[in-house]
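Colleague: the amino acid sequence is not available; the structure is as follows:
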């Protein structure tokens, strides 16, 4: 995913969308539907994602799986016709902002800085102004990893 996100030819989000589409039929998702209990669906598994060296990529993968689940849930509730919610809609923009805040919180707790790469980065729609923010966050991560990580790891080990 790291290499693909830097390439102009590869669409990371489309690849993640395909993977997310394969995961949901296996794990299921919770829904009460229109007329419970006949519309009741239970989730029967979990999707575990983990990029060994990047919280940002882990967050992006989880976002796409969550976005796919949101589409299925909205469909089951009769709000949308299909099971896919498109990017740049009000619902997905709200979901993206919520997920970004969630990812930032985890990144600050674990890595000492905000997310460096956001959904806009992986969708390749980020503005040139975000590059300076990305550099500052990268420097914060480098500093925290180089000088403060030992104390943080000791706290986790308690």
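Modeller: Cool, the structure landed. Here the structure is a predicted model, which means the values were calculated and not measured.

Colleague: all contacts plus neighbour counts: C-alpha atoms, from now on.
Modeller: Fine.

Colleague: quick one: neighbours of residue 94, just the number.
Modeller: Using other C-alpha atoms under 10 Å, residue 94 has 12 neighbouring residues.

Colleague: quick one, what contacts it?
Modeller: Neighbour list for residue 94: empty [criterion: C-alpha atoms under 8 Å, 6 or more residues apart in numbering].

Colleague: flag every buried residue along the helix or strand hosting it.
Modeller: Assigned by DSSP states H and E, residue 94 falls within helix 90-111. Buried residues in helix 90-111, counting neighbours by 16 or more other C-alpha atoms under 10 Å, are found at 92, 95, 96, 99, 100, 103, 104, 105, 106, 107, 111.

Colleague: another one to put next to it:
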């Protein structure tokens, strides 16, 4: 299994999103910021901080739905539809305990009817597609059964 975007999430039984944290002020950023020289060099996204160093941190696996919607129309390239004809899918903005909101698709088999603002969801890794190099995976949000929404 190969993540579609390397460095954004871990795989395995308990996958986690990976974020960048400024070592000066603690500001978290997802997706993580690529470190390197030149234009790709890290700089803190907090306007009140001039930090230039970061560390990689794993985020919580569970969060609460902050907002959600469905994609009724096929997104433009480089999006590759999984079905022909295109089938709508749900998106959820999830607030994590670390205080950031992360957008992602909802797990296969779930749609907007399965979501509610405040309901708990957990991170899962699912197959996006399979090509000659093997299985390519992506992170998604899966509703946690039996969890009530909180105010």
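Modeller: Sure thing, it's come through. Note that the structure is predicted; figures quoted are calculated from it, not measured.

Colleague: tm score of chain vs chain?
Modeller: Once superposed, chain against chain, the TM-score is 0.25 (TM-score structural alignment, normalised by the length of structure 2); 67 aligned residues with a C-alpha RMSD of 5.1 Å.

Colleague: returning to what we had before: as JSON lines, the buried residues of helix 90-111 of structure 1 with distance to residue 154 of structure 1 would be great.
Modeller: As requested, these are exported to JSON lines (distance: C-alpha to C-alpha, whole Å):
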{"residue": "92", "distance to residue 154 of structure 1": "38"}
{"residue": "95", "distance to residue 154 of structure 1": "34"}
{"residue": "96", "distance to residue 154 of structure 1": "33"}
{"residue": "99", "distance to residue 154 of structure 1": "28"}
{"residue": "100", "distance to residue 154 of structure 1": "27"}
{"residue": "103", "distance to residue 154 of structure 1": "23"}
{"residue": "104", "distance to residue 154 of structure 1": "22"}
{"residue": "105", "distance to residue 154 of structure 1": "20"}
{"residue": "106", "distance to residue 154 of structure 1": "18"}
{"residue": "107", "distance to residue 154 of structure 1": "18"}
{"residue": "111", "distance to residue 154 of structure 1": "14"}
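
Colleague: circling back: the next helix or strand after the helix holding residue 94 of structure 1 - contacts with which helices or strands?
Modeller: As assigned by DSSP H and E, the chain's next helix or strand after helix 90-111 of structure 1 is helix 119-123. Helices and strands touching helix 119-123 of structure 1, as assessed by 3 or more C-alpha pairs under 8 Å, 6 or more residues apart in numbering; DSSP states H and E, comprise helix 12-27.

Colleague: and the helix or strand just after the helix it packs on with helix 12-27, angle?
Modeller: Next along the chain after helix 12-27 of structure 1, taking DSSP H and E as the criterion, comes helix 55-76. Helix 55-76 of structure 1 and helix 12-27 are oriented at 60 degrees to each other (axes from the mean of the first three to the mean of the last three C-alpha atoms, to 10 degrees).

Colleague: neighbours of residue 143 of structure 1, just the number please.
Modeller: Residue 143 of structure 1 sits with 14 neighbouring residues when counted by other C-alpha under 10 Å.

Colleague: which strand or helix spans it?
Modeller: Short version, using DSSP H and E: residue 143 of structure 1 is in helix 130-143.

Colleague: what sits up against whatever helix or strand comes next after that helix?
Modeller: Next in sequence after helix 130-143 of structure 1, counting helices and strands by DSSP H and E, comes helix 149-157. Helix 149-157 of structure 1 has contacts (C-alpha under 8 Å, 6+ apart) with no other residue.
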